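Chemist: everything below, folded, please.
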Amino acid sequence: MTAIDQNAIDTLFTGARTHNVWQDKSVSEEKLRELYNLMHFGPTSMNCQPLRVLFLKSQAAKERLKPALMPANQEKTLKAPVVAVLGYDTEFYEHLPRMFSHNKDAKSLFEGKTDFINATAFRNSSLQGGYFILAARSVGLDAGPMSGFNNAAVDETFWPDGKVKSNFLCNLGYGDTASLFPRQERFAFDEVCEVL
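Modeler: Predicted coordinates:
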């Protein structure tokens, strides 16, 4: 592997910010597909890929989400060009014969093991959520990931069969840089890391 250049580092990390205010500029479906097609290369355990994404573009779809949002998150979410609802499929293991094809017993490792299924799905969908944010930045979109919503209400509204559970939301679009908060402090290496 070759290290990425400073411009790429700036786009993905040091210059990237979480956005709450959005330009009035739409995001195409082609751009969302480009995002996904980058994100899906990120590693997951046993290539399980539990992430499921709903891209809410229409105002009607966003209005369905509104009752589940904390009041402080409603305006910025309704004004975002796209709201991605990131969830995890609790039946991801059904796809392992295809996605992890070199291990014929992979599916059986999960069958009937609810705690193992949920932990694996949540952990790996969270990993994929991180890749999602980086992929969004890679294709020129700004991201506003957030909690601050009622998961049960989102699940009932958008995934009522109970197979998919919501993890977090991510507003997408082209952010208004003039409305950014000052960057908050980060922990230094020596505060949170040890080399043993």
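Chemist: please count neighbours and contacts with C-alpha atoms only from this point.
Modeler: Noted.
Chemist: that's a strand at Val85, yeah?
Modeler: Yes: per DSSP: H, G, I helix; E, B strand; the rest coil, Val85 lies within a strand segment.
Chemist: check the spacing between it and Val154 real quick.
Modeler: 9 Å (C-alpha to C-alpha, to the nearest Å).
Chemist: who touches both of those two?
Modeler: Common neighbours of Val85 and Val154 (criterion: C-alpha atoms under 8 Å, 6 or more residues apart in numbering): Ser166.
Chemist: which stretches of this protein form helices?
Modeler: Assigned by DSSP state H, the helices in the chain fall at 6-9, 29-39, 59-65, 71-78, 96-99, 114-138, 151-158, 189-192.
Chemist: pick the most buried one from these.
Modeler: Greatest average neighbour count among the helices of the chain goes to helix 114-138 (a mean of 20), per mean count of other C-alpha atoms under 10 Å.
Chemist: ok, longest strand in the protein?
Modeler: Looking across the chain with DSSP state E, the single longest strand is strand 164-173.
Chemist: can you list contacts of it?
Modeler: 22-23, 25-27, 52, 77, 80-90, 122, 125-126, 136, 141-147, 151, 154-155, 159.
Chemist: could the helices of the chain be laid out in JSON lines, adding distance to Ser179?
Modeler: Below are the helices of the chain laid out as JSON lines (distance: least, C-alpha to C-alpha, whole Å):
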{"stretch": "helix 6-9", "distance to Ser179": "23"}
{"stretch": "helix 29-39", "distance to Ser179": "24"}
{"stretch": "helix 59-65", "distance to Ser179": "22"}
{"stretch": "helix 71-78", "distance to Ser179": "12"}
{"stretch": "helix 96-99", "distance to Ser179": "42"}
{"stretch": "helix 114-138", "distance to Ser179": "18"}
{"stretch": "helix 151-158", "distance to Ser179": "28"}
{"stretch": "helix 189-192", "distance to Ser179": "29"}
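Chemist: for the comparison step, fold the sequence that follows:
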Amino acid sequence: MSLALDAAAQDLLFRGAQTANTFTDEPVTDEQIQAVYDLVKYGPTAFNQTPLRITLVRSQEARQRLVQHAMGSNGPKTLSAPLTAILSVDLDFHEKLPTLFPAAPGIKDAFFSEAASREVAGTQNATLQAGYFIVGIRAAGLAAGPMTGYDFSGIDKEFFGDGKQKSFLVINIGKPGADAFHPRSPRLAFDEAVTAV
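Modeler: Here you go, the predicted structure:
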């Protein structure tokens, strides 16, 4: 196989990594999360947009505020994880964009002046960044438990009352605990997913 990563790194990031449902009580430090972010911030996005915002939920009070918006078993999972992150889109991300084309200083306004198109672009690129963040968590030797089973409009009101951020994913983070993983579901084979034209 023509991959630059050795087999151990491939297993750590992909083949051996699964969504964790239980965690040990070993803490996840701010330094670990900063190291993850400082690595994955270089993942490619359109126009180098960085609309993803990460809110670390550490205190018990904040966890209780979060889990009131959880569906099913996601609440107990979140309460037992050493760290939980709310991933959201900063709807004003364009204000922090670097100058994209120095020869055309109005390009930022042309692309991002309308709120609706800005939200679409922000959501697409924040979703890309979320994938990088999950892989970065795995690269740190931690497990990720990403969840969409939350009332995100409720989370937005609870945590982002100014309306400038829209949440879309909650991730539990830590070392996997007992019976952390369900049996792996099958994936499509290469010839089922890839075509050449």
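Chemist: any idea what the TM-score comes out to?
Modeler: Once the chains are overlaid, their TM-score stands at 0.93 when taken by TM-score structural alignment, normalised by the length of structure 1; 194 aligned residues with a C-alpha RMSD of 1.5 Å.
Chemist: quick revisit: the helices of structure 1: which one's closest to Ala106 of structure 1?
Modeler: helix 96-99 (6.3 Å; C-alpha to C-alpha).
Chemist: in space, not sequence, find me the middle residue of structure 1.
Modeler: Residue closest to the average C-alpha location in structure 1 (C-alpha atoms, centre = their mean): Gly129, at 3.1 Å.
Chemist: isn't it right up against Leu86?
Modeler: Yes: counting by C-alpha atoms under 8 Å, Leu86 is a contact partner of Gly129 of structure 1 at 7.2 Å.
Chemist: common neighbours of those two, please.
Modeler: What both Gly129 of structure 1 and Leu86 touch, as defined by C-alpha under 8 Å, 6+ apart, is the set Leu51.
Chemist: not counting sequence-adjacent ones, nearest residue to Met53 of structure 2?
Modeler: Wrong residue type there; residue 53 of structure 2 is Arg, not Met. Distances taken as C-alpha to C-alpha, 6 or more residues apart in numbering place Ser88 nearest to Arg53 of structure 2, at 5.2 Å, with adjacent residues excluded.
Chemist: correction: the previous question concerned Lys66 of structure 1.
Modeler: Gln74 (6.2 Å).
Chemist: and the one you found, how far is that from Gly175 of structure 1?
Modeler: Gln74 of structure 1 is 17 Å from Gly175 of structure 1, by C-alpha to C-alpha.
Chemist: same check, this time on Lys104 of structure 1
Modeler: 46 Å.
Chemist: between those two, point out the one with more neighbours.
Modeler: Between Lys104 of structure 1 and Gly175, counted using other C-alpha atoms under 10 Å, the more crowded position is Gly175 (24 against 11).
Chemist: pretty sure the more buried one is touching Asp24, no?
Modeler: No: using C-alpha under 8 Å, Gly175 of structure 1 is not in contact with Asp24; the gap is 9.2 Å.
Chemist: quick one on the thing from earlier: so which of the helices of structure 1 comes closest to Arg17 of structure 1?
Modeler: Comparing these by C-alpha to C-alpha, helix 114-138 comes nearest, at 9.7 Å.
Chemist: could you report the neighbour count for the closest residue to Gln165 of structure 2 other than its chain neighbours?
Modeler: Leaving aside its sequence neighbours, Gln165 of structure 2 sits nearest to Asp90 (C-alpha to C-alpha, 6+ apart; 4.6 Å). When neighbours are counted by other C-alpha under 10 Å, Asp90 of structure 2 registers 23.
Chemist: and Ala106 of structure 1, what does it touch?
Modeler: 46, 93, 96-97, 100.
Chemist: with respect to Leu109 of structure 1, which of those is nearest?
Modeler: Of the contacts of Ala106 of structure 1, the one sitting nearest to Leu109 of structure 1 (C-alpha to C-alpha) turns out to be Tyr93, at 8.6 Å.
Chemist: burial measure for that closest one, as a count.
Modeler: There are 25 residues near Tyr93 of structure 1, going by other C-alpha under 10 Å.
Chemist: ok, the nearest residue to Asp11 of structure 2 once chain neighbours are set aside to Gly141 of structure 2 distance?
Modeler: Excluding the flanking residues, the one nearest Asp11 of structure 2 by C-alpha to C-alpha, 6+ apart is Ala17, at 6.8 Å. Distance, Ala17 of structure 2 to Gly141 of structure 2, by C-alpha to C-alpha: 10 Å.
Chemist: who's more crowded, the two?
Modeler: Ala17 (19 against 15).
Chemist: hmm, Ala9 and that one touching each other?
Modeler: No: at 10.6 Å, Ala17 of structure 2 does not count as touching Ala9 under the criterion of C-alpha under 8 Å.
Chemist: how about the contacts made by the nearest residue to Arg183 of structure 1 once chain neighbours are set aside?
Modeler: Once flanking residues are discounted, Arg183 of structure 1 sits nearest to Arg17: 7.9 Å by C-alpha to C-alpha, 6+ apart. Listed by C-alpha under 8 Å, 6+ apart, the contact partners of Arg17 of structure 1 are 142-143, 180, 183.
Chemist: in strands, which of those fall?
Modeler: 142-143.
Chemist: show me which of the contacts of Arg17 of structure 1 are buried.
Modeler: Among these, those classed as buried by neighbour count (16 or more other C-alpha atoms under 10 Å) are 142-143.
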